[in-house]
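Participant: got a predicted structure plus its sequence, pasted below:
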Amino acid sequence: MKKLLLNRLIDERIVAIIRGVTGEGFDGLIGTLVENDIHIMEVTVDTPGVYEKIERIKTQYSDQVAIGAGTVLDSETARLAISAGAEFLVSPSLHLDVIKTAKRYGKTVLPGCMTPTEIVQAYEAGADAIKVFPASVVGPKYFRELSGPLGHIPLLPTGGVNLDNARDYLDAGAVAIGLGSALVGRGGQVMDLADVKEKAKAFREVVKG
């Protein structure tokens, strides 16, 4: 399952990051993403009712959507997310206990790292791919430099990735991109769903490359 999910990530190349969205806006957002071929999503654990939301997506969309939990900072949160149906765990920073928990339950895990030392440490601990965050601080050139000595480690930039630079990250060696505000809006305020639809289509075209 872990290998299949990683292959799907590399194939589809987009992870939608949903933070703080509640109410009817949440269901509409998920439906719009699915309808426009965005099938890998993480709901951050600081979103109200996150575990119920993960469970609902898992039930409603079954094999259509790979649903994960984001901003997972400790093993207890990891276990709760997995119990709710999360297929993968994402962190903004490196937490070895989260990696260990994910491995114990056979789930994919993407810890957040910045330096080469963190990236190697996380990968050796069992991470499936590395979330480089915040990517805007280092830019696409950093990924190109890393692709030499660390080209065997899948890297996913998150934080500041947008339509203007997404292709640059992929061309520099990133296997996929994490999209939050550039795709779905910021701080729980969802873009108009028509805008989400257009953004989704535009990003899909970009990643086709």
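Facilitator: Now that the structure is in, tell me what you want to look at. The structure presented is a predicted model; accordingly, all values stated were derived computationally and were not measured.
Participant: contacts and neighbour counts: CA atoms only from here.
Facilitator: Fine.
Participant: tell me which strands and helices the longest helix anywhere in the chain is in contact with?
Facilitator: Using DSSP state H to define each element, the chain has its longest helix at helix 193-208. Identification of packing neighbours for helix 193-208 by 3 or more CA pairs under 8 Å, 6 or more residues apart in numbering; DSSP states H and E yields helix 23-35, helix 166-171, helix 181-184.
Participant: need those in a markdown table with mean neighbour count and distance to Glu55, can you?
Facilitator: Below are the helices and strands packed on helix 193-208 laid out as a markdown table (neighbours: other CA atoms under 10 Å; distance: least, CA to CA, whole Å):
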| stretch | mean neighbour count | distance to Glu55 |
| --- | --- | --- |
| helix 23-35 | 15 | 13 |
| helix 166-171 | 20 | 30 |
| helix 181-184 | 23 | 20 |
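Participant: dump these into a markdown table; add distance to Pro116 as well.
Facilitator: Output for those, formatted as a markdown table (distance: least, CA to CA, whole Å):
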| stretch | distance to Pro116 |
| --- | --- |
| helix 23-35 | 33 |
| helix 166-171 | 17 |
| helix 181-184 | 27 |
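Participant: next, the one to line up against it:
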Amino acid sequence: MTLSATRNDADRVAPSEALRRTGVVAVLRADSPEYLLPAARTLVGEGLVCLELTMTTPGALDSLRLLRAEFGDSADVGLGSVRGAEAARRALEAGAAFLVSPVLDLAMVAECVAAGVPAYPAGITPTELITVWDAGASAVKLFPAGTVGPAHLKAVREPLPELAIMPTGGIGVDDVGTWIRAGALAVGLGGSLSGDALRGGDLGALADRAARALAGARRETGS
């Protein structure tokens, strides 16, 4: 079967139980790896256990290995900003629990499908979203979601209800519930969640934001 063919959903790698249960992914994009571990410990302590490091952070693969060793099976630690097959292979070899791309990246999806690891490639139009879904994406990342809003997600899912969509980019902590109500599987939160924590800032404030985000998702899912 080619990547352009529609994949049997029975063969699709499902999003993790943690992602489906919590409804929130923390996107940890840092200028330096120095504060990643304290921030990650704070988030996991609050129950926000889906953590996305990014390839744009210096030493991202080493940080991935560090966090995987720190949390073991108690957190899903994946890698974002992955582009292309080679980067995907390196991330998978480093132990990424899932991969995320900011673009429509069929090569990344193919590597994840072969490895049995969840893949979250991006799109924004219905054509882009269904293309990566049919290639075997575990969920599709609506990006940048803040430029289109929850109404866009809801409109896309009306003719394409099979899509599992994870809006990311420009979403506020207190907007999580609105996106879940519009049909999102989960929401990716970056700067609105991390604040100054990845620069050595207030971890107590980070914990408060994480709790609010998780509460917003729970109110809408009833979990």
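Facilitator: Yes, it's here. Quantities reported herein were computed from a predicted structural model and do not represent experimental measurements.
Participant: which residue numbers in structure 2 does the longest helix of structure 1 align to?
Facilitator: Residues 203-218 of structure 2 are the counterpart of helix 193-208 of structure 1, counting by TM-score structural alignment.
Participant: what comes up buried for that stretch?
Facilitator: 203, 205-207, 209-218 (16 or more other CA atoms under 10 Å).
Participant: try stretch 157-172 of structure 2
Facilitator: Here stretch 157-172 of structure 2 shows Arg157, Leu163, Ala164, Ile165, Met166, Pro167, Thr168, Gly169, Gly170, Ile171, Gly172 as buried, counting by 16+ other CA under 10 Å.
Participant: now do the same for the fourth one: its match in structure 1.
Facilitator: Read that as Ile165 of structure 2. In structure 1, Ile165 of structure 2 lands on Leu155 (TM-score structural alignment).
Participant: now its match: how far from Ala78 of structure 1?
Facilitator: Leu155 of structure 1 sits 21 Å away from Ala78 of structure 1, going by CA to CA, to the nearest Å.
Participant: now the residue of structure 1 sitting at the aligned position of Gly84 of structure 2. Nearest residue, chain neighbours left out?
Facilitator: Counting by TM-score structural alignment, Gly84 of structure 2 corresponds to Asp74 in structure 1. Closest residue in space to Asp74 of structure 1, ignoring its immediate chain neighbours: Val98 at 5.6 Å, by CA to CA, 6 or more residues apart in numbering.
Participant: how would you label the one you found: helix, strand or coil?
Facilitator: helix (DSSP: H, G, I helix; E, B strand; the rest coil).
Participant: now do the contacts for the alignment partner in structure 2 of it.
Facilitator: Counting by TM-score structural alignment, Val98 of structure 1 corresponds to Met108 in structure 2. The contact partners of Met108 of structure 2, by CA atoms under 8 Å, 6 or more residues apart in numbering, come to Val82, Arg83, Gly84, Ala85, Ala88, Leu99, Ser101, Ala119, Pro121.
Participant: 10 Å instead, please
Facilitator: 82-89, 99-101, 119-121, 137 (CA atoms under 10 Å, 6 or more residues apart in numbering).
Participant: pull out the buried members of those residues.
Facilitator: 82-85, 87-89, 99-101, 119-121, 137.
Participant: so which of those residues sit within strands?
Facilitator: Among the buried ones among the contacts of Met108 of structure 2, the members found in strands (DSSP state E) are Leu99, Val100, Ala119, Tyr120.
Participant: and these as JSON lines, adding distance to Arg12 of structure 2?
Facilitator: Compiled in JSON lines, those are given as follows (distance: CA to CA, whole Å):
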{"residue": "Leu99", "distance to Arg12 of structure 2": "15"}
{"residue": "Val100", "distance to Arg12 of structure 2": "16"}
{"residue": "Ala119", "distance to Arg12 of structure 2": "10"}
{"residue": "Tyr120", "distance to Arg12 of structure 2": "12"}
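Participant: of those, closest to Gly190 of structure 2?
Facilitator: Of all these, Val100 has the smallest distance to Gly190 of structure 2: 13.3 Å, by CA to CA.
Participant: nice, that's everything, thank you.
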